[in-house]
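# Quick one: sequence plus predicted model below, questions after.
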Amino acid sequence: MIIAGLTGGIASGKSTVAKFLSDAGAKIIDADAIAREVVEPGTPGCEAIAASFGRSVLLPDGNIDRKRLGEIIFNDPEKRTRLDAIVHPLVVQRSAEMIAQIAAEAPDAVVIMDIPLLMETGMGKDLAEVIVVYVPESVQLERLMNRDGIDEQAAMARIRSQMPIEEKRKRATLVIDNSNCMSDSRRQALAIFNRLEQQSKNVTD
């Protein structure tokens, strides 16, 4: 088994690339999906967030009011750090459980850790490869404005809240340039999957 990380910048097309890799046969561990799972109503994660930020961050059905919570942490690094300290360990624990299950069922698997803030959180240091889905910042900006229907100032604020895409590109061990057509991105993703698959077989052998 080989475990690689997949990351990118906002509106870079990481989810599309993750689907290409999944279609090729990779096992995807989606950190965002896990982060939602570990704070579902009634979970220790949900209760910890309510205790830390107040019951006002809960909707009537018990779910986290993500918009409200986002407004609280977006411009407050201390509160963002406090939220990360609750959610991050739960995501790491659940990810480890999923990896153990994959290892038992498919020892030759290519596992992709799909983590938007892989580099910002330092979670990439123990992975065999770090794949960055890259587009220039100007493309990020245009796509984000179109996707979310927001103005340039709001889009840039979201882009600036992450590590610059050029820095991520430098730190990557593998890069998929998603600036061109979808078929080109698919070709690059399949080439990387084939490379990882061979690495996994070499490790197992």
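Looks like it arrived, so ask away. Numbering: from 1, shown residues only.
# CA atoms for contacts and neighbours, from now on please.
OK.
# Give the next helix or strand downstream of the strand or helix carrying Leu144.
Element membership of Leu144, judged by DSSP states H and E, is helix 137-148. Sequence-wise, the next helix or strand downstream of helix 137-148 (DSSP H and E) is helix 152-160.
# next, the one to line up against it:
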Amino acid sequence: MKIIGLTGRSGCGKSTLTSLIVGAGYPCVDADKIAREVLLPGSSCLPLLQNIFGSDIVEEKTGQLRRRLLADRAFATPQGTAQLTQITQPAIYRRIDEEIEKAEKAGSRLFFVDGAVIIGTPFESRCDHIVLVSAPYEVSVARICARDGISAEMARRRLDAQVPEETLRQAADFCIENNGTVQQMQERCRALLETLRKEAYD
């Protein structure tokens, strides 16, 4: 079974491609969603994070993680960011592996992993191909503003803090330009799936 990583910067429209792929009947896991799920109440990650970043990062009554507080502390230093990654990454990968195993048992030949952060992580080497979804900078800014209700300045700041587009392009095997109509995106998705299907069934 071929594992295909789907990635792209904020506002690129990656979720549009993912929904088209799922709509075409292919198994796909959302790594960003899993990253949120491994921090839900009862997760084995939470006590480990509390040991490092303070017990008050979890609400005492509800067991809910105070995500903003954790982010403020973890991302304050490179060491904190590394510690957060060391705790959460194995849990995320275990969940993805479970989904891969299920799809493989079901006889799937292609499995997609949708993740904003794949390139530059250990999971990159697990992928047979990386597909980058790309959109013009200002188009991405407008999408982020509409989606998150923030100013264009804040959206640009968020984009500028992410991995540069050029770095992602160098690592990607395929690039889907999301710069036109929905119909054009559908056609590009069909062409991508056709190429991947041929390779998977050869």
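The structure has been received and is ready for your questions. Fair warning: this is a prediction, and the values are worked out from it, not measured in the lab.
# Work out the TM-score between the chains.
Superposed pair, TM-score by TM-score structural alignment, normalised by the length of the second structure: 0.90. Supporting alignment: 201 aligned residues with a CA RMSD of 1.8 Å.
# The helix holding Leu144 of the first structure vs the second structure, average offset?
Taking mean CA distance after the TM-score superposition for the first structure, the mean distance separating helix 137-148 of the first structure from the aligned residues in the second structure is 2.1 Å.
# And for that helix, what's in contact with it?
Here helix 137-148 of the first structure makes contact (CA atoms under 8 Å, 6 or more residues apart in numbering) with Gly9, Ile10, Ala11, Ser12, Ile150, Asp151, Glu152, Ala155, Met156, Ile159, Ile165, Ser179.
# Cys127 of the second structure is in contact with Ile3, isn't it?
Yes - the criterion here is CA atoms under 8 Å, and Cys127 of the second structure meets it with Ile3 at 5.0 Å.
# give the contact list for the most centrally placed residue in the first structure.
The centroid of the first structure falls nearest to Ile115 when counting by CA atoms, centre = their mean (2.2 Å). Contacts for Ile115 of the first structure (CA under 8 Å, 6+ apart) come out as Gly5, Leu6, Thr7, Asp30, Ala31, Asp32.
# Select only the buried ones of the residues you listed in ChimeraX?
Selection of buried members from the contacts of Ile115 of the first structure for ChimeraX, criterion 16 or more other CA atoms under 10 Å:
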select :5,6,7,30,31
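# Can you list which of the contacts of Ile115 of the first structure carry over to the second structure?
Using both residues aligned by TM-score structural alignment, their matches' CA atoms under 8 Å, the second structure keeps these contacts from the contacts of Ile115 of the first structure: Gly5, Leu6, Thr7, Asp30, Ala31, Asp32.
# Count the neighbours of the residue nearest to Val57 of the first structure when sequence neighbours are not counted for me.
Nearest-residue entry for Val57 of the first structure: Asp65, 5.2 Å, with adjacent residues in sequence omitted and distances by CA to CA, 6 or more residues apart in numbering. Asp65 of the first structure has 15 neighbours, counted by other CA atoms under 10 Å.
# re earlier: nearest to Ser95 of the first structure among the contacts of Ile115 of the first structure?
Ala31 (7.7 Å; CA to CA).
# Grab the nearest non-local neighbour of the closest one.
Closest to Ala31 of the first structure by CA to CA, 6+ apart is Ile115, at 5.3 Å.
# So Val87 of the first structure is in contact with Arg36, correct?
No - counting by CA under 8 Å, Val87 of the first structure sits too far from Arg36 to count as a contact (9.3 Å).
# Relative to the second structure, what is the average displacement of the longest helix along the first structure?
Assignment by DSSP state H gives helix 77-105 as the longest helix of the first structure. On superposition with the second structure, the mean distance recorded for helix 77-105 of the first structure (mean CA distance after the TM-score superposition for the first structure) is 1.4 Å.
# separation between the residue nearest to Ala31 of the first structure and Gly8 of the first structure?
9 Å (CA to CA, to the nearest Å).
# ok, now Asn202 of the first structure?
28 Å.
# Could you do Ile64 of the first structure as well?
26 Å.
# cool, and Ala100 of the first structure?
To Gly8 of the first structure, Ala100 of the first structure is 26 Å away according to CA to CA.
# Looking at these two, which has the bigger crowd around it?
Gly8 (30 against 13).
# List the residues that contact the more buried one.
Counted by CA under 8 Å, 6+ apart, Gly8 of the first structure has contacts Lys14, Pro116, Val132, Val133, Tyr134, Ile165, Lys168.
# Identify the residue spatially nearest to the fifth one, adjacent ones excluded.
If the residues on either side of it in the chain are set aside, Tyr134 of the first structure comes closest to Asp177, at 4.9 Å by CA to CA, 6+ apart.
# thinking again about what came up before, find the pair from the kept ones among the contacts of Ile115 of the first structure with maximum spatial separation.
Going by CA to CA, the pair spanning these furthest: Gly5 and Asp32, at 13.5 Å.
# Just name the closest of the contacts of Gly8 of the first structure to Phe53 of the first structure, please.
Pro116 (23.6 Å).
# So that closest one sits against Thr7, correct?
Yes - the criterion here is CA under 8 Å, and Pro116 of the first structure meets it with Thr7 at 5.1 Å.
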